[in-house]
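Asker: all I have is the shape, not the residue letters:
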């Protein structure tokens, strides 16, 4: 009985070992996923190699090359002010810049007040030098987008027009919007303030007669075209019901006569 059991165990071990080492010739492994390539966007290897020691110059160079590739015009150049970008890039070639970061203001990269920091410029360069294709490139604008661009200059801005506001510094204790706390003694009686606050108070509402008094500066401000206005890149933009636009010659003449 014992030899028979040992032979059965031996055959079982051989069968298990042979099954474990069996090769399946028809077994198919999953194919690697293909890289997502955006049509119409050149590969990073086809663009000039960026110089990381000069990030500003590299960003300008790569965007110029991408604009040439998108428009087919060898003389096409990127514009870094909203007015020129609207006129010489968007309306001229019918393209829009896609992929500009939302936390980087769209303005001249040169050093100056409010210009992007070096960290933000390097972030732009990283988007342009990404593999296998840049993550910031030009796309063909639709008819609706071009119509909106003709009515509103700010509609073509790739990113914010102004840098993010800097938080105000802490200048001490502030009790604006807080409920006044009255101190009480052990008997529950309110302790009066050390000083009596009986200084002058401003009125809650200013009448139109008081507003029109003086040298008439408020009346002049009302005549300076439709409000509000925005001074951006050395030019004034006026707000209308359709959006931001450049003032007409008649409006400029009225403003100069009002001044």
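Answerer: Looks like it came in fine. Since the structure is predicted, the reported quantities are computational estimates derived from the model, not experimental observations.
Asker: when you work out contacts or count neighbours from here on, use the C-alpha atoms and nothing else.
Answerer: OK.
Asker: enumerate the positions of stretch 3-14 that are buried.
Answerer: By neighbour count with 16 or more other Cα atoms under 10 Å, stretch 3-14 contains no buried residues.
Asker: from residue 211, how far out is residue 218?
Answerer: 8 Å (Cα to Cα, to the nearest Å).
Asker: same check, this time on residue 230
Answerer: 24 Å.
Asker: now residue 218, nearest residue through space, not along the chain?
Answerer: In space, and not counting its chain neighbours, residue 218 is closest to residue 212: 6.9 Å by Cα to Cα, 6 or more residues apart in numbering.
Asker: so where's the longest strand in the protein?
Answerer: strand 235-240 (DSSP state E).
Asker: mind giving me the packing neighbours of that strand?
Answerer: Packed against strand 235-240, as judged by 3 or more Cα pairs under 8 Å, 6 or more residues apart in numbering; DSSP states H and E, are the following elements: strand 229-232, strand 243-245.
Asker: is it possible to get JSON lines of those that adds distance to residue 13 and mean neighbour count?
Answerer: JSON lines is the format used below for the helices and strands packed on strand 235-240 (distance: least, Cα to Cα, whole Å; neighbours: other Cα atoms under 10 Å):
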{"stretch": "strand 229-232", "distance to residue 13": "84", "mean neighbour count": "13"}
{"stretch": "strand 243-245", "distance to residue 13": "82", "mean neighbour count": "19"}
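Asker: in addition, the following structure is provided for comparison:
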């Protein structure tokens, strides 16, 4: 949960994203350090999800640069020269989505094993062993042979987290992973993320769970109007907000 002294694992400079004439992200600079948990907060429509989806090129930035461990990320699948392509980037930077995106026709175990076997070409036996370890970590060993339509929303999201971890990413991006869940199921997913933070997993998390962000994040970025309006420790941003805009935003939550 504490960032190391080494340089940032992900670097963003001058990031822009527009859809036709609508500028959604407006010149964002951001560093994510290995072992750090960064929470990204802000009002709906502020650009939080667009920003995090740009970090592994699920959304292609209109301008600016992203670097992974000092290597510039290019909008091409394969790496060339000293740069890195989005295919290699996504092996290092995993993503967990709001709506799970599980394969409905595959079991829980098959969902988790698909990426390492098909993409990383790892032997299935080793992958299944790793998948069982991850199912134990997220508390779903008994669901290995279940299909997604037999799982609760919280269980689906925990499977989605295990599936992302099966690819052995260095960074995990989580985009509002509790916002589609019934309130009573939110806690079980947040507990898994808390365990990952305690294990030192590098994460950037878009969230509306302010108390969770205050407890778990090393730093918090407040996004407003497509820009980082405030960035600092969880204590300074959430518990002691400086601007009236941030105070107004936080007043809607019990942080």
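Answerer: Alright, I've got the coordinates. Everything quoted here is computed from the prediction, not taken from an experiment.
Asker: quick check: TM-score for this pair?
Answerer: After superposition, the two chains reach a TM-score (TM-score structural alignment, normalised by the length of structure 2) of 0.21; 84 aligned residues with a Cα RMSD of 5.3 Å.
Asker: that older thread, of the helices and strands packed on strand 235-240 of structure 1, which approaches residue 144 of structure 1 most closely?
Answerer: strand 243-245 (14.8 Å; Cα to Cα).
Asker: how about the helices in structure 2?
Answerer: Ranges of helices in structure 2, per DSSP state H, are 48-54, 86-92, 108-118, 124-137, 153-165, 183-198, 210-216, 234, 244-250.
Asker: residue 92 of structure 2: neighbour count?
Answerer: Counted with other Cα atoms under 10 Å, residues neighbouring residue 92 of structure 2 total 17.
Asker: try residue 8 of structure 2
Answerer: 20.
Asker: and for the one 3 residues further on?
Answerer: Residue 11 of structure 2 has 21 neighbouring residues, counting by other Cα under 10 Å.
Asker: now do residue 149 of structure 1
Answerer: Neighbours around residue 149 of structure 1, by other Cα under 10 Å: 23.
Asker: go through the helix or strand hosting it and flag the buried ones.
Answerer: Under the criterion of DSSP states H and E, residue 149 of structure 1 resides in helix 143-151. Within helix 143-151 of structure 1, the residues that count as buried by 16+ other Cα under 10 Å are 145, 146, 148, 149, 150, 151.
Asker: between those, which sits nearest residue 92 of structure 1?
Answerer: Nearest to residue 92 of structure 1 among these, with distances taken as Cα to Cα, is residue 146, at 10.4 Å.
Asker: let me know whether that closest one touches residue 93 as I believe.
Answerer: No: in this structure residue 146 of structure 1 lies outside contact range of residue 93 using Cα atoms under 8 Å: 10.4 Å.
Asker: leaving aside the residues next to it on the chain, what's closest to residue 212 of structure 2?
Answerer: Per Cα to Cα, 6+ apart, closest to residue 212 of structure 2 is residue 190, 7.6 Å.
Asker: circling back: the buried residues of helix 143-151 of structure 1 into a markdown table, with extra columns for distance to residue 244 of structure 1?
Answerer: Listed next are the buried residues of helix 143-151 of structure 1 as a markdown table, based on distance: Cα to Cα, whole Å:
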| residue | distance to residue 244 of structure 1 |
| --- | --- |
| 145 | 15 |
| 146 | 15 |
| 148 | 11 |
| 149 | 10 |
| 150 | 10 |
| 151 | 7 |
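Asker: the residues you listed: which two are farthest apart?
Answerer: 145 and 151, at 10.0 Å, using Cα to Cα across the buried residues of helix 143-151 of structure 1.
Asker: what about residue 118 of structure 2, how many residues nearby?
Answerer: The number of residues near residue 118 of structure 2, taken as other Cα under 10 Å, comes to 11.
Asker: OK, contacts around it?
Answerer: By Cα atoms under 8 Å, 6 or more residues apart in numbering, no residues touch residue 118 of structure 2.
Asker: circling back: list the buried residues in the longest strand of structure 1.
Answerer: In strand 235-240 of structure 1, counting by 16+ other Cα under 10 Å, buried: 237, 238, 239.
Asker: which residues are in contact with residue 211 of structure 1?
Answerer: So residue 211 of structure 1 contacts residue 218 (Cα under 8 Å, 6+ apart).
Asker: looks to me like it is in a strand.
Answerer: No: under DSSP: H, G, I helix; E, B strand; the rest coil, residue 211 of structure 1 sits outside any strand and is assigned helix.
Asker: what about residue 131 of structure 2, distance to residue 15 of structure 2?
Answerer: Taken as Cα to Cα, the span from residue 131 of structure 2 to residue 15 of structure 2 is 36 Å.
Asker: equivalent analysis for residue 175 of structure 2, please.
Answerer: Residue 175 of structure 2 is 18 Å from residue 15 of structure 2, by Cα to Cα.
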